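Participant: Pasting a predicted model and its sequence here:
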Amino acid sequence: MRLAEGAYAILGDLPAKATTLVEVPVGAGDSLGTRIHRLSSVLSIAEAVGRELRSDDSPALVVGGDCGVEYAAVRHALTPRTAVVWFDAHPDLHSPRSSESGAFSGMVLRALIGDATDEMPSLEPGPVAEPLDPSRVVLAGTRTFDDAEDLYVESRRVRSVSSLDLAPDDVVAAVADSGATEVYIHIDLDVLDPGSLDGLLAPQPFGIEPAVLISTIAALKARFTLVGAGLCSFAPVDAAHASDDMGTILRIVGALSR
């Protein structure tokens, strides 16, 4: 419910004529015999988001909710020239077998890469047949890895820029090294240091500052074509706390939009 309230708080400050609300199923959803909790809702939302994005070819900003909404959004934007910059405290690279929580939000990047196909369901296919190549993924500000994710990052040589010394030029260089000319930017707000934003569902210490995030977005847009973006995981405890955080969030939205 905190994630829903956070998404609605952001919605209230977005331009109504340029914003579409994708309804989320009211029920909790069913695992459909898999290890992924609420999978039926994941599938329903992926279908709805994908359908909405296909109605307009312009680059879109998708606001969640949790990172699960990014599956259809990234798939929609991907071309062979696209890198995905994953600003997130967590890499979201679990498979259903390695995940202890069963939450798809912790598996979404792994699903986009297309590994663990025997464990992953067939989600909204999107406009491209090829999955995301791990060589075109850049983890930025990621600092909380489970053992299985750590091993996966090492084995697939996924690029990563630490939150401890993150600089815009380092993230730009990592994307350039992938050979990409386009970029999709995913932002889970827990990439930020908890001291700079109150409304975090799973705050992790030693995050980046909003100014660094905004500068990095600007640097990426100056070098690469932005083909889409996602903003997720705003979880204020109440309306007053949401209001306190909105200035920071709107600066991030502005950096992605202008």
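Facilitator: Great, that's in hand.
Participant: from here on, contacts and neighbour counts on C-alpha atoms
Facilitator: OK.
Participant: can you pull the contacts of the spatially most central residue of the chain?
Facilitator: Centroid-nearest residue in the chain: residue 186, 3.8 Å away (criterion: CA atoms, centre = their mean). Taking CA atoms under 8 Å, 6 or more residues apart in numbering as the criterion, residue 186 is in contact with 70, 84-88, 229-231.
Participant: Wasn't it part of a strand?
Facilitator: Yes - counting by DSSP: H, G, I helix; E, B strand; the rest coil, residue 186 is part of a strand.
Participant: another structure for you, compare them:
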Amino acid sequence: MHKAYTVFQGRAGDHNDLAIPGARAIGAAMARRTGIAPALIGTPEQALNVGWREELDAAMPALRDMQARFNDVFAGGAVSIAATSRCAVSLATLPAVAKHHPAACIVWFDSHADLNTPDVTTSGYLGGLALAAPVGLWESGLGAGFALDQIVLVGERDLDPFEQELIARHRIPHIKPKSDLVAELRNAIAGRPVYMHLDCDVLNPGIVPTDYAHEGGLSLEDLRTCCAAIAAHEVVGLEIAEFQNAWTPGGEPVSPEPLLDALAPILDKS
């Protein structure tokens, strides 16, 4: 199955202006590896850094364009490989995945679960609501389509009480960084097709620049091991979020190549 490459360049609840060029850098690196230029969706704009409602309204035109791109990719029978800048872009991508691959599970690599709703969020951050809307916990305006039993959480270690209770009540698989990653992934995926979301803050701080840093994360080798396990299944797509192109604003650009090397079992899957 052929792959289609996409880079999101619009606003998506950004706290700063480092993830849009980060996504562009991933797209450029993938183009060097594959010889295929990615489709660019959205136009870079400065971060607003305001509450979720204003952020969603500002992002909506670009998010709708991203959803249309994903629908086209999946309708054409391709595997989607995307650099999505921020986790909030999943508000648009996951409903498209659900439409075309309704039996898939979402393997969500992140230090957060992003399962908060507007009613319970304490931060007001749009990204913290990113998985909750596609599984029907609130209405974003971009649709849903997945159920809670289609989520597999990997690496989460900064969970709010609402999320902890939700995970426990619905027995959502939660694979922690020090777990037997391969065995637990296989059990949780249970032979289903996989759509993988990667928030780079699932990694231990200091490996790549991210907006959040929480100790006790995965190593690049852990990530590669997980990707090898996932690649043994049907993979319908991969989205890479929250890679910032520098450690500080105006800092030296950081190469995404080590990250892409860790993702190689999926990126190179034929």
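Facilitator: Yes, it's here. As the structure is a computational prediction, the values presented were derived from the model and not from experiment.
Participant: if we can go back for a sec, against residue 165 of the second structure, how distant is the equivalent of the residue nearest to the centre of the first structure over in the second structure?
Facilitator: Mapped onto the second structure by TM-score structural alignment, residue 186 of the first structure lines up with residue 197. Per CA to CA, to the nearest Å, residue 197 of the second structure is found 22 Å from residue 165 of the second structure.
Participant: And residue 121 of the second structure, by the same measure?
Facilitator: Separation of residue 121 of the second structure from residue 165 of the second structure (CA to CA): 14 Å.
Participant: more crowded one of these two?
Facilitator: Using other CA atoms under 10 Å as the criterion, residue 121 of the second structure and residue 165 rank with residue 121 on top: 17 against 12.
Participant: Now do the contacts for the aligned residue in the first structure for that one.
Facilitator: Per TM-score structural alignment, the equivalent position to residue 121 of the second structure in the first structure is residue 99. Residue 99 of the first structure is in contact with 106-107, counting by CA under 8 Å, 6+ apart.
Participant: For the second structure, just list every one of the strands.
Facilitator: Remark: strands assigned in the second structure by DSSP state E are 3-8, 39-41, 79-85, 105-109, 151-154, 174-175, 194-199, 235-241.
Participant: would a markdown table of those strands with distance to residue 141 of the second structure be doable?
Facilitator: Formatted as a markdown table, the strands of the second structure follow (distance: least, CA to CA, whole Å):
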| stretch | distance to residue 141 of the second structure |
| --- | --- |
| strand 3-8 | 19 |
| strand 39-41 | 19 |
| strand 79-85 | 19 |
| strand 105-109 | 20 |
| strand 151-154 | 21 |
| strand 174-175 | 28 |
| strand 194-199 | 21 |
| strand 235-241 | 21 |
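Participant: just so I know, which of these lies nearest residue 31 of the second structure?
Facilitator: strand 3-8 (8.7 Å; CA to CA).
Participant: Just give me how far the closest one sits from the chain centre.
Facilitator: Computed by CA atoms, centre = their mean, to the nearest Å, the chain-centroid distance of strand 3-8 of the second structure equals 13 Å.
Participant: What residues in the first structure pair up with it?
Facilitator: Strand 3-8 of the second structure maps onto no residues of the first structure, going by TM-score structural alignment.
Participant: Which strands or helices does that strand pack on?
Facilitator: helix 19-34, strand 39-41, strand 79-85 (3 or more CA pairs under 8 Å, 6 or more residues apart in numbering; DSSP states H and E).
Participant: Which stretch among these is buried most, on average?
Facilitator: strand 79-85 (a mean of 26; mean count of other CA atoms under 10 Å).
Participant: so how much does that strand differ from the first structure once superposed?
Facilitator: Its match in the first structure and strand 79-85 of the second structure itself, once the structures are fitted together, sit a mean 1.3 Å apart by mean CA distance after the TM-score superposition for the first structure.
Participant: what's the matching range in the first structure for that strand?
Facilitator: Under TM-score structural alignment, the match for strand 79-85 of the second structure is residues 59-65.
Participant: what about the helices in the stretch 51-200 of the second structure?
Facilitator: Assigned by DSSP state H, counting those that start in this stretch, the helices in the stretch 51-200 of the second structure fall at 52-75, 90-100, 161-170, 181-189.
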